[in-house]
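Novice: Only the shape, not the letters, is given here:
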């Protein structure tokens, strides 16, 4: 594919049925995307003042608040049109921040309204190795719902020899399980060959049960429970740096954007037990030399010819404020600020179109409880709502 064709293309992928996780999702009532490419508009909500924001989400508690993660180790609240001065959580003393490291995401428990539990993903100084990725649980204060209790319960620590490719997203699925994205540990080309190794958590999407035995339980239908030597937490593998992913809140499909090495960025639909090719494949092509194609193909991809270099995954729009966006999957490139819309024209056939050139450092998309979509600008410290006409 040439760079000129990188803007708009159609991909056909093998018609293999996805093993979907969709408990609680409204299957059969999904609005299809219009054939007319939406004209994206960004509504500025916070013009500045955020310090290197990397994620935005909601708590599912009906409060209308947005929670914005700052890389250094702080979570801020946007409430009633204002950014609160007092942080919701400040764990800068525990977080190792810089480059691709830091406090990278927060996920609120599906029963957060009643139990106050939430889970963060951050990097810290390791023991015996330079670094570690930490998955930890906190609770909201019992006296002030805009402030968290600083008591930490660590669920999982992953020792790490490299500072990059941390993945970093915690996200609850519609099944109530916690999904965790972990990169291939780092180093160019996956030097430890972690992506294809089921004996390590690196280069994977994990799926764990935070409601069972401590520190966590393994869901009984995870795909590799009976595979000798495989980590039981693994849901999918063959990933380089799964920075951002999301569930379509209508049909339950899991869309994941995997950051490429030097040539390709890709969007995948994650299936139970799926292999997404890295480090044999990068995007649609062999990574280093001729190879036997391995793993499930991406549904969309683009190259680096126009300066793009790091994909930021987004959401299938299911809000109500911008009907022109319904059914479109939105994603962007961090390096150029280009924003794309992707729609399924027929089963397993996808059309990708550049919808906007924002000029922003889009580090993450996010949703509110109503399905409206937001972006955070890492470079400008700003928050925007995505709209369309």
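Specialist: Yes, it's here. Since this is a predicted model, take the numbers as computed values, not measurements. Numbering: from 1, shown residues only.
Novice: alpha carbons only for contacts and neighbour counts from here, please
Specialist: OK.
Novice: Just give the closest residue to residue 40, not the sequence neighbours.
Specialist: residue 388 (4.5 Å; C-alpha to C-alpha, 6 or more residues apart in numbering).
Novice: gap between the one you found and residue 64?
Specialist: Between residue 388 and residue 64 the distance is 21 Å, computed by C-alpha to C-alpha, to the nearest Å.
Novice: Same check on residue 208?
Specialist: In this structure, residue 208 lies at 28 Å from residue 64, with C-alpha to C-alpha as the measure.
Novice: Show me which of these two is the more surrounded one.
Specialist: residue 208 (22 against 16; other C-alpha atoms under 10 Å).
Novice: this is the other structure I want to compare:
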């Protein structure tokens, strides 16, 4: 049973649209689109190989050669900077490339150097006279012989049964559904143990409710699955539905409930797959199915994003799934909205594993959107769990049409299907003086609608619901998306010289909106834009902020209320001088002190503003002598005094030596510019014996006001900064302990 849902719009179709786009460009007499990519400063986008016919994916061989899959079934070889005229293999007579179908996946075996295996994933052409009809898919393994596939080496390892779709075959048949013009085969990745991860679409129609999509919930069908198989196509015994029979479909299933899992990447340490699932009318997803989780059901077609899929919600299969509760589904790592029906097509990407990008991109997972034309990323921890915000990396990529991402030692590679190229984004200018505000931490933020968005427009009321920042039709990879009235503040600490941005009302509100941009430096207004609306030209801001301690970005409404006042600080960035790493300038209790009250807290004051997000019980620890286990505690950071405080959960043991550590270096605390504390700061102190008296400077006060700067512990008041006082001295006598204050002072 199939019927159209009124009001639903389909996600864009990657390869079919690419064909139409190329035809339109040829008709206009253009050889290729003009590429106006927006990238962070220091990055460049260059062609690695051109002259390709609808490339879909590639694999890098151990000797640096590239095998490139073209949609029609031809595999090209790029060797020593030359695209060879003789193909590696020609599968065109076996590949159906109607609409989104074709040769979409390619991968070289982990042991290619010894076995020469190459894997090819495609929709099989069983009847050329029925080009647009129902089909099925295949995963074929061939063996390389020099620069070509050895004749007669092809072995089908998945999809051994082919025909006009898979519904006419018994349940459990080794048949890959490809009945729809889209949602056919997906991608291949080879794991560190030489097994394969293979993604497959649901094979269902893409713009109507189609009961074929329900096969994604059937473990005996290969529809809508992520498979984990050996190089012979057998299931892996650690798979969650292993039956003991490696040839059974469910023994091959690693995760299920996918719509169109077009592309994926594997975490370099854990092999955890991160895959993009192209949504229907509302949500795009990045999923990271983990077999250790309670469920590896990713939800489609019963869920889209985090919500019930309204078209399939009445189906009995979905009602049964809903009855099990939300824990029956492993929700996406991220999902992003199509923004009022706009088309999107997520391309689930790759982990950057090189060493040439700035350190902020270490452990980053990059993903793209073919239709919207962006590349974004988020950080992932060492075991493969998402651990950071979504950040922008590239925009205005619609002309290129990214459909596949990978990385090599030199940069981030992507397949530009619209221009017939493989392109590389590399870091060419090693200029650490430029810092994007969206990559750092603000000290305070208020916004008229939802949160301030990083590298996205303001969107609606939720986090990460914005679009690509767009001013006058031009997209920006970096920036802040706000809604009037907005006030965002950053600590510069006098380290920066220039603030730059492009400003205007975001294109998501058309010609509407009415705002005024202001820039304040240490409480003094240094820039005002005048009233701007959605039809105003973009303004460039370039200000000298030398010596500024606090930068304040303000957007007010234009005097007529704040409806649709979506404003952008596009490409908002600072130029800062050589960064001085932070240091610890004071500690309590002081290093080597004795008789410390067991109720004391531990503090460390820094030379400059620090990134509060880097302070935790992992980076600030207190360990008693003779133990390896840190004392239980809470850790907080006070930006006003640049002081971190460790508050033990219970009184410390008496007459005991303790070692306090602030972690530096990689994985340690950093300043607001991202510069790490150079090395661990370690000091020791000894607690007082039971019944000993306590010094007030070792205790935490409940409230403190002071006439000049902060109250100082164990030093005179000094000037405004914490820790800047001299030793406490009265009538020529110096005191080790005490409080230094300035009238009027009140400490409780």
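Specialist: Sure, I can see it. These numbers were taken from a predicted model, which means no experiment stands behind them.
Novice: ok, the residue nearest to residue 40 of structure 1 - contacts?
Specialist: Taking C-alpha atoms under 8 Å, 6 or more residues apart in numbering as the contact definition, residue 388 of structure 1 lies against 38-41, 322-325.
Novice: Out of those, which end up buried?
Specialist: For those, burial is judged from neighbour counts taken by 16 or more other C-alpha atoms under 10 Å, and it is met by 38, 40, 322-325.
Novice: would JSON lines of those residues with secondary structure and distance to residue 278 of structure 1 be doable?
Specialist: Converted to JSON lines, those look like this (DSSP: H, G, I helix; E, B strand; the rest coil; distance: C-alpha to C-alpha, whole Å):
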{"residue": "38", "secondary structure": "coil", "distance to residue 278 of structure 1": "33"}
{"residue": "40", "secondary structure": "strand", "distance to residue 278 of structure 1": "32"}
{"residue": "322", "secondary structure": "coil", "distance to residue 278 of structure 1": "36"}
{"residue": "323", "secondary structure": "helix", "distance to residue 278 of structure 1": "36"}
{"residue": "324", "secondary structure": "helix", "distance to residue 278 of structure 1": "35"}
{"residue": "325", "secondary structure": "helix", "distance to residue 278 of structure 1": "31"}
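Novice: Quick check: the two most widely separated of those?
Specialist: In terms of C-alpha to C-alpha, these reach their longest pairwise distance at 40 and 323, which sit 11.8 Å apart.
Novice: can you pull the buried residues of the longest strand belonging to structure 1?
Specialist: Once structure 1 is assigned using DSSP state E, the strand that runs over the most residues is strand 148-160. By neighbour count with 16+ other C-alpha under 10 Å, strand 148-160 of structure 1 contains the buried residues 148-149, 157-160.
Novice: Can you tell me which of those comes closest to residue 230 of structure 1?
Specialist: Of the buried residues of strand 148-160 of structure 1, the one sitting nearest to residue 230 of structure 1 (C-alpha to C-alpha) turns out to be residue 158, at 15.7 Å.
Novice: Verify the contact between the closest one and residue 130 for me.
Specialist: No: when contacts are counted by C-alpha atoms under 8 Å, residue 158 of structure 1 is not listed as touching residue 130 (11.3 Å).
Novice: how far does stretch 187-196 of structure 1 sit from the chain's center?
Specialist: For stretch 187-196 of structure 1, the distance between its averaged C-alpha position and the chain's averaged C-alpha position is 20 Å (C-alpha atoms, centre = their mean, to the nearest Å).
Novice: Between its first and last residues, how far does that stretch reach?
Specialist: According to C-alpha to C-alpha, stretch 187-196 of structure 1 extends 15 Å from its N-terminal end residue to its C-terminal end residue.
Novice: List the buried residues in that stretch.
Specialist: So for stretch 187-196 of structure 1, counting by 16+ other C-alpha under 10 Å, buried means 189-190, 193-196.
Novice: Looking at the residues you listed, which one is closest to residue 79 of structure 1?
Specialist: Of all the buried residues of stretch 187-196 of structure 1, residue 195 has the smallest distance to residue 79 of structure 1: 40.1 Å, by C-alpha to C-alpha.
Novice: Tell me which residue of structure 2 matches up with that closest one.
Specialist: Taking TM-score structural alignment for the superposition, residue 195 of structure 1 sits opposite residue 216 in structure 2.
Novice: Over to residue 275 of structure 1?
Specialist: Residue mapping for residue 275 of structure 1 onto structure 2 gives residue 297, with TM-score structural alignment as the criterion.
Novice: Heading C-terminal from the longest helix seen in structure 2, find the next helix or strand.
Specialist: The single longest helix within structure 2, with elements called by DSSP state H, is helix 14-27. Remark: after helix 14-27 of structure 2, the chain's next helix or strand is strand 43-49, criterion DSSP states H and E.
Novice: What is the nearest of the buried ones among the contacts of residue 388 of structure 1 to residue 251 of structure 1?
Specialist: When those are compared for distance to residue 251 of structure 1 (C-alpha to C-alpha), residue 325 comes out closest, at 16.2 Å.
Novice: quick one: the closest one and residue 66 of structure 1, what's the gap?
Specialist: Distance of residue 325 of structure 1 to residue 66 of structure 1, computed by C-alpha to C-alpha: 21 Å.
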